[in-house]
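[1] need a structure here:
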Amino acid sequence: MKISIFIFDGHDIRIALNDEGEPIFCLADVCSVLEIRNANPSRFNLVVDGVYVLLSATNGGTQELNFITEENLHRILLRSRKPKSRSFQDWAAKEALPAIRKIGGAA
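    Modelled structure (predicted):
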C-alpha cells in the first residue's frame, strides 16, 4: 500500500488506502496530534478488523505501524478530551479525506 503524507498543524499524518480503497490513518500520528503517548490500539477499544499493520520506512529503519479506519479514527476523536481533537476531526473531514479520495491516495 502506498502511504501518503498530509500535514495537520505541523504534524505529518500518514494516510493510505486499504484493499477496499478506504482511507486508513497512522495511529501513531493521530496520537501525536492528540498528545497521547501510548499508541497501542488495544487501549482505544477499536473495531479489530479496522486496524491494519503496515511496513513503513522511518528514520529508525523499516517499522510496523498501526493504521486505523475512518470509523476507528472517529471513535478516538469523539472520546478524546484533548483540545486538538475537534480541529483534527474537522481537518480530516474537510481536507484530508476529500483529497485522498479525489487523488486515490497520492499526495
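[2] hey, let's count contacts and neighbours off CA atoms from now on
    Will do.
[3] Going along the chain, name the helices of this protein.
    27-33, 70-79, 84-91, 97-103 (DSSP state H).
[4] Quick check: buried residues in the third one?
    By neighbour count, and taking 16 or more other CA atoms under 10 Å as the criterion, the buried residues in helix 84-91 are S85, F88, Q89.
[5] From the contact counts, what lies against that helix?
    helix 70-79 (3 or more CA pairs under 8 Å, 6 or more residues apart in numbering; DSSP states H and E).
[6] at 10 Å instead, please
    strand 3-8, helix 27-33, helix 70-79 (3 or more CA pairs under 10 Å, 6 or more residues apart in numbering; DSSP states H and E).
[7] what's next to it, contact-wise?
    7-9, 30, 33-35, 73-74, 76-80, 92-97 (CA atoms under 10 Å, 6 or more residues apart in numbering).
[8] Tell me which residue is most central in this protein.
    Closest residue to the average C-alpha location of the chain: F25 at 2.1 Å, with CA atoms, centre = their mean.
[9] Which residues are in contact with that one?
    3-4, 13-17, 51-52, 66-70, 72-73, 92.
[10] coming back round to it: for P41, which of the helices and strands packed on helix 84-91 is the nearest?
    Of all those, it is helix 27-33 that lies closest to P41, at 7.7 Å by CA to CA.
[11] Go through that closest one and flag the buried ones.
    Residues of helix 27-33 classed as buried: L27, A28, D29, V30, C31, V33 (neighbour count, 16+ other CA under 10 Å).
[12] Redo the helices and strands packed on helix 84-91 as TSV? Include distance to S56.
    Shown next, in TSV, are these (distance: least, CA to CA, whole Å):
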stretch	distance to S56
strand 3-8	8
helix 27-33	12
helix 70-79	20
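[13] K102: which of those is closest?
    strand 3-8 (13.1 Å).
[14] For the comparison step, fold the sequence that follows:
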Amino acid sequence: MEHPIQIFENEAFGRVRVMEINSLPWWVLKDVCAALGLNSPHKVAERLDEDERNQIPVIDGIGRNQLTTMINESGLYAVILRSDKPKAKAFRRWITTEVLPSIRRHGAYLTEDTLEKALRSSSFTAELLNSLLMQREENTVLRERIEVLTPKARYYDRILQSRNAVQVSVIAKDYGMTAVSFNRLLHELGIQYKLGSTWLLYQPYAGKGYTCSRTYQVNEERSVMHTYWTQAGRLFLYKMLKENGVISLMEDDDAANA
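    Coordinates of the predicted model:
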C-alpha cells in the first residue's frame, strides 16, 4: 500500500518527511537524525524498541521505491533524548507545536498532486471528502489521545531540561520515593543489581547509554563509584515503570486534574 509523504521544512532543522500510517504519523529516521546532528541513523535505530521503528517503502527523489527506516511518535521522542545537541528541545517544540498540529488539523495530505487530482476528477473529490469525514472522526480519537499524552510530554520536557546525567535520588523524587526504595524497586523489576555498594544494570540493559559511572577519591587509599542516569536512561525508566503501573507525581497530578 502506498502512503503519501508530507514534507515539513524549517530553517534550523532542514527537511523532515512524515508519512501517515493507520492515522498516525511516522517520521523518516534519516531526516530526524540530520535535524538533531546524529551521524549514524542505523545505530540510532538499533537502540529503539521494535514497535518504534519499521522499514517502509518510500519513493525517493528519482522515483525509486526504497525501503526506509521510519519511526513513530514514541520513537521520535526517544531519538530526541539521545541527542546531546542544544537544539534538541527546540526541535521537539517545532514538532509538537507546528508539525503535529498541521497533520491533525488538515487530516488529508493536501499536496499539489492531491489538489490537482481533486480539480480534474469529481470522483477523486468525492473520495477525498469521504476521507476527510472519516479523518474528522479519527481526529476526535487523536484529540483524546493527545489529552492522555500531554502529561507524558510534560515529563519529557523535565528530562530535556536536565542535559547532564543525574543521580538516582533526583529521579526517585519525581516518583515520591527515596533513593533506597527506588533502587530496590528497579532491582525487583529486574533492571539492576547491586555489586558491593554500586548498582549495575542487568545485561539486557547494559551498554545502551542508560547510565554512566563516576569515581570519587575519598582518600589516598579509597575511592567510591557512583552510578548516574542519562537522559536516555530516564526515558527508559519512565517507560518501564509506566508499563508496571508506576507513574511520576507530575503525570499523576495531571491525570487527577483532568
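[15] Compare the helices of the first structure and give me the one nearest L46 of the first structure.
    helix 70-79 (5.8 Å).
[16] start and end residues in the second structure for the closest one, please.
    The aligned range for helix 70-79 of the first structure in the second structure is 73-82, by TM-score structural alignment.
[17] so how far is the matching stretch from its chain's centroid?
    3 Å (CA atoms, centre = their mean, to the nearest Å).
[18] how close does that stretch sit to the first structure?
    On superposition with the first structure, the mean distance recorded for stretch 73-82 of the second structure (mean CA distance after the TM-score superposition for the first structure) is 1.1 Å.
[19] For that stretch, list every residue counted as buried.
    G75, L76, Y77, A78, V79, I80, L81, R82.
[20] can I assume the fifth one is in contact with V32?
    Yes - look at V79 of the second structure against V32 with CA atoms under 10 Å: they come within range, at 8.0 Å.
[21] any common contacting residues for the two?
    L38, P41, I71.
[22] out of the residues you listed, which is most surrounded?
    Within the shared contacts of V79 and V32 of the second structure, neighbour counts (other CA atoms under 10 Å) peak at I71, which reaches 30 neighbours.
[23] Could you measure from the closest residue to that one other than its chain neighbours over to T114 of the second structure?
    Excluding the flanking residues, the one nearest I71 of the second structure by CA to CA, 6 or more residues apart in numbering is R53, at 4.4 Å. Distance, R53 of the second structure to T114 of the second structure, using CA to CA, to the nearest Å: 27 Å.
[24] Looking at those two, which has the bigger crowd around it?
    R53 (23 against 15).
[25] aligned partner of that one in the first structure?
    So R53 of the second structure corresponds to V51, using TM-score structural alignment.
[26] you'd agree its match is up against F67?
    Yes - contact criterion CA under 10 Å: V51 of the first structure and F67 qualify, at 5.7 Å.
[27] Now the common contact residues for these two.
    Contacts common to V51 of the first structure and F67, judged by CA under 10 Å, 6+ apart, are I24, F25, C26, L27, P41.
[28] From I159 of the second structure, how far off is whichever residue in the second structure pairs up with the residue nearest to the centre of the first structure?
    Matched across to the second structure, F25 of the first structure falls on W27, judged by TM-score structural alignment. Counting by CA to CA, the gap from W27 of the second structure to I159 of the second structure is 22 Å.
[29] ditto for P86 of the second structure
    Relative to I159 of the second structure, and taking CA to CA, P86 of the second structure is found at 13 Å.
[30] do H42 of the second structure as well
    Taken as CA to CA, the span from H42 of the second structure to I159 of the second structure is 24 Å.
[31] again with Q66 of the second structure
    Distance from Q66 of the second structure to I159 of the second structure, by CA to CA: 35 Å.
[32] Same check on R15 of the second structure?
    26 Å.
[33] Compare those two and say which one has the larger neighbour count.
    Taking neighbours as other CA under 10 Å, R15 of the second structure and I159 compare with I159 leading, 19 against 15.
[34] follow-up on the earlier one: quick one: contacts for the residue nearest to I71 of the second structure?
    Contacts of R53 of the second structure by CA under 10 Å, 6+ apart are 26-29, 45-47, 69-76.
[35] Kind regards, and thank you for your time.
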